[in-house]
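Asks: below are the sequence and a predicted model; questions follow.
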Amino acid sequence: MAIGIPKKDKFLDHNQVELVYAHKKSYQEIINSDLVEYKSIYSHASPKRLYFGDNLDVLRLLATEPEICGSINLIYIDPPFATESHFLSRKQSKAYDDTLTGAVFVEFLRERLIWLHQLLSNHGSIYLHLDEKMIFHIKLIMDEVFGAENYRNMIVRKKCNPKNYTRRTYGKTADFILFYTKSDTYIWNQPKVPLSENSKKEYQYIEPETGRKFMKVPLHAPGVRHGETGKPWRGKMPPPGKHWQYPPKTLDEMDARGEIFWSKNGNPRRKVYLNEHSGVGVQDIWLEFRDAYNQNVKITGYPTEKILIY
């Protein structure tokens, strides 16, 4: 079995906080558990897999396949939320039971996360979706399994419109997505959104030669440097306590291309063009991906369906 077992019984280092609870299994107990065979409806020659059964057993099985174990680049999981509820479909047939709570729920999820860690590639990422009830417990488990240094974000998602709560508490309109990676060499394709109309107004200058809109930004950055970026350029030193963003040779090339704006006082600024702006990076608060039940979209009828993002 292609499983990497750490030298220590636990993932934890001396500076990490551990969540302790009853009947918590050791790493070796989980890794050495017995296999249950399942058959996929697709052939092994196909990259597609569909299994019917306990996902823990299937994860164990996948970890025995060298072409899969350690090669998965992206995992998203939406486990039960420990709601102590029974969920029905639109047609009132049973969908699933969400009855595990407390330590039992934590260990249920921890076992699966350990196997998912095995399946994930060194360049891979995992996103785990929960609400406020168990997110903080599982944050500690994710730190244990994936390493606190591989925590990237806790995304806050607005799941529904505000409601008229009758309870003596604030309305609950959010849930959370934990984003971890296997290492610091993970694949990252930054999602972006277009600039807002207000942001576009910052591009208030027009280049006469091309008609392109641009804004002016400093050519220097904080910090003293003693290399090329700390030397004079065109007879000018960077401001005190700062350095040029680029070496003088690069600045000369930028100026030759017309990418530097010179003020009447002879101060250089870099031109940033509106038509070259690729958009603003998505932040860790998501407002536009609400549950399908709260939007006028076609859904399957599954009671806790998340809206498809593509």
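Replies: Okay, I see it.

Asks: from here on, contacts and neighbour counts on C-alpha atoms
Replies: Fine.

Asks: return the distance of stretch 210-223 from the chain's centre.
Replies: Taking CA atoms, centre = their mean, to the nearest Å, one finds stretch 210-223 lying 30 Å from the centre of the chain it belongs to.

Asks: actually stretch 277-292, not the one I wrote
Replies: Distance, centroid of stretch 277-292 to centroid of chain: 12 Å (CA atoms, centre = their mean).

Asks: list the buried residues in it.
Replies: For stretch 277-292, the neighbour count (16 or more other CA atoms under 10 Å) marks Arg290, Asp291, Ala292 as buried.

Asks: three-state assignment of the first one?
Replies: Read it as Arg290. Of the three states, Arg290 takes coil under DSSP: H, G, I helix; E, B strand; the rest coil.

Asks: now it: how far from Lys91?
Replies: Here the distance between Arg290 and Lys91 works out to 23 Å (CA to CA, to the nearest Å).

Asks: repeat that for Ile307.
Replies: Distance, Ile307 to Lys91, using CA to CA: 20 Å.

Asks: again, but for Gln190
Replies: Look at Gln190 and Lys91: by CA to CA, they are 40 Å apart.

Asks: and Asn198, by the same measure?
Replies: Asn198 sits 47 Å away from Lys91, going by CA to CA.

Asks: same check on Trp233?
Replies: 73 Å.

Asks: which one of the two has more residues nearby?
Replies: Here Trp233 and Lys91 are set side by side on neighbour count (other CA atoms under 10 Å), and the busier one is Trp233, at 16 against 9.

Asks: wait, doesn't that one sit right on Pro248?
Replies: Yes: with contacts counted by CA atoms under 8 Å, Trp233 reaches Pro248, the gap being 5.7 Å.

Asks: put this next to the first one:
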Amino acid sequence: MTNILYYGDNLHVLREHVRDESVDLIYLDPPFNSNANYNILFKSPEGQDSDAQIEAFEDTWHWNDTAESAFDEVMKSGNNDAFTLLRAMREFLGDNDMMAYLAMMAVRLIELHRVLKPTGSLYLHCDPTASHYLKLLLDGVFGADRFENEIVWNRTNAKSHAHTRFPSSHDVLLHYRQSDNATWNPQYAPHSESYIKSHYSNIEEGTGRRYTLGDLLNPNTNRPNLTYEFLGMTKVWRWTKERMQKAYEDGLVVQSAPGKVPRYKRYLDEMKGTPFTDVWTDIPPLNSQAQERLGYPTQKPLALLERIIAASSNEGDVVLDPFCGCGTAVHAAQKLGRQWLGIDVTHLAIGLIEKRMSEAFPDISFHVEGRPQDLQSAMDLAARDKHQFELWALSVVEAVPWKGGRKGADGGIDGIIWFKPDGKKTEKAIVEVKGGGTGVKDIGRLAQVMQREGAPLGVFITAQAPTRAMERDAAAVGVWDNELTGRKHPRLQILTLAELFQNKRPDIPWVDASAAKKAKREDTGKQGKLL
């Protein structure tokens, strides 16, 4: 089964849900080991509080029991080459963060090798911090003879390190094949204008087609079957006599003067272009104004994934991204007619991908595994992992997690829903999530936070049904008037988990200015819900 998003640790998901030799192409963009916090780092809208951000989870690449266990699993895997390399790295590096990163990557690469078809390929996206170590691990897992390319992607402009060293501006993509029969579709760049002018300067009369003249002589002079007389001269020709005569009759063979060696026309519009090399400078990074940008700092351009998928898979093939983040790989796979599997360890990422795919492909059908699908599974998550439950609930209402969380006091804010009621000014709704017992004090605290933050709206998500006193106090906070639409929205809204599973969402004016103005003009006094 394909077109599935899995929430969970990719090691577990690979072992439990992905069959041997069932995947045609793997792209993975794991967190880089660069002493930074990884995965999701959401920021508030442009012009808002730059500190309004959240780390979905902190850097987990530390040497601990989990890393030790990963090291032992590589030892027991039967892949002696991979373990030999990993053990040598441990002797060199010691038990530090980099070694933890490599141990946990090694055990996952072994699983990825298992699920890849003999005709499959893998692309590992990394930065120069650990690319040399990862290449050795890949040599151990796949075999050094399966290495194809170290692709350099110029991902950004030079950073400000010029006073100490050459600034870093590239990422690395390590490309490996499972076998010599791996799928390969060459990719080409359009010829430059200067190249066209210098190499295709001839323009055909009548058609206006640009062309250049190619050599008709055969470089191998020992070809008796291709040695014959043509246009008054005997040569070893590139083509058979029958093909040469046909091309001449079709006007494709040109002789500039009697006695001159004829040449053939190569039309510009029949050329595929210039083959891409292993240095990619033509795909710019996503800037703050990019239309496809989702506010995910490690988001990769769609064009980057489209090139990889087009080159190393065919329509209908299965593409796997085990660190799918904001879903660029699965988006590109769907766009190019591939099947796909995506895995991520945060509910925020899965929720973001669900929204992204549904908006980009309204008619798409896909399945989500591992996320709460009913009230009972949501309650189970709340009991097991309060933090992930909170992140899941926030993702359902499309809220951005606040910066407090497990690191410290969050100021009574679990998340923020940013919205623009008039299409211009950004407003916020404070979101608070409770998986346990609740009471009127919670409503009072949320009302105080709304006042402190200057937020016109607040959303209280609760696993338990609210009491009448809670509903009374929420109603007492009043309503917020949307001047553009004339609608009134309850300022403090209570949503239960049961209502979320019934597809009820916060009453928030997520409309742009033009839509709101149109709605107001068409208002008949019975204003509908604007989404």
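Replies: Nice, I can see it. Predicted model, so just to flag it, every value in this text is computed and none were measured.

Asks: turn the buried residues of stretch 277-292 of the first structure into CSV, columns for distance to Pro208 of the first structure.
Replies: CSV is the format used below for those (distance: CA to CA, whole Å):
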residue, distance to Pro208 of the first structure
Arg290, 45
Asp291, 48
Ala292, 49
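
Asks: just checking, Phe289 of the first structure touches Val156?
Replies: No: when contacts are counted by CA under 8 Å, Phe289 of the first structure is not listed as touching Val156 (10.6 Å).

Asks: burial count for Asp59 of the second structure?
Replies: Counted with other CA under 10 Å, residues neighbouring Asp59 of the second structure total 18.

Asks: ok, Lys182 of the first structure next?
Replies: Under the neighbour criterion other CA under 10 Å, Lys182 of the first structure is assigned a count of 23.

Asks: could you find the closest non-adjacent residue to it?
Replies: Asn122 (5.3 Å; CA to CA, 6 or more residues apart in numbering).

Asks: residues in the first structure aligned with the longest strand along the second structure?
Replies: Among the elements of type strand in the second structure, defined by DSSP state E, the one spanning the most residues is strand 116-126. Per the alignment by TM-score structural alignment, strand 116-126 of the second structure matches residues 120-130 in the first structure.

Asks: go on, stretch 448-467 of the second structure?
Replies: Under TM-score structural alignment, there's no match for stretch 448-467 of the second structure.

Asks: doesn't Phe146 make contact with the residue nearest to Lys182 of the first structure?
Replies: No: between Asn122 of the first structure and Phe146 no contact is recorded; they are 11.0 Å apart, counting by CA under 8 Å.

Asks: between those two, who's got more neighbours?
Replies: Taking neighbours as other CA under 10 Å, Asn122 of the first structure and Phe146 compare with Phe146 leading, 23 against 19.

Asks: that one matches what in the second structure?
Replies: Checking TM-score structural alignment: Phe146 of the first structure goes with Phe142.

Asks: if I pick that match, what's in contact with it?
Replies: If you count contacts by CA atoms under 8 Å, 6 or more residues apart in numbering, Phe142 of the second structure has them with His113, Tyr176, Arg177, Gln178.

Asks: wait, is the first one part of a helix?
Replies: Yes: using three-state DSSP, the assignment for His113 of the second structure is a helix.

Asks: that one: neighbour count?
Replies: Around His113 of the second structure sit 22 other residues, with neighbours defined as other CA under 10 Å.

Asks: and it, what does it touch?
Replies: Residues near His113 of the second structure by CA under 8 Å, 6+ apart: Val141, Phe142, Gln178.

Asks: across to the first structure, which of those hold up?
Replies: With both residues aligned by TM-score structural alignment, their matches' CA atoms under 8 Å as the criterion, the subset of the contacts of His113 of the second structure whose aligned partners also touch in the first structure is Val141, Phe142, Gln178.
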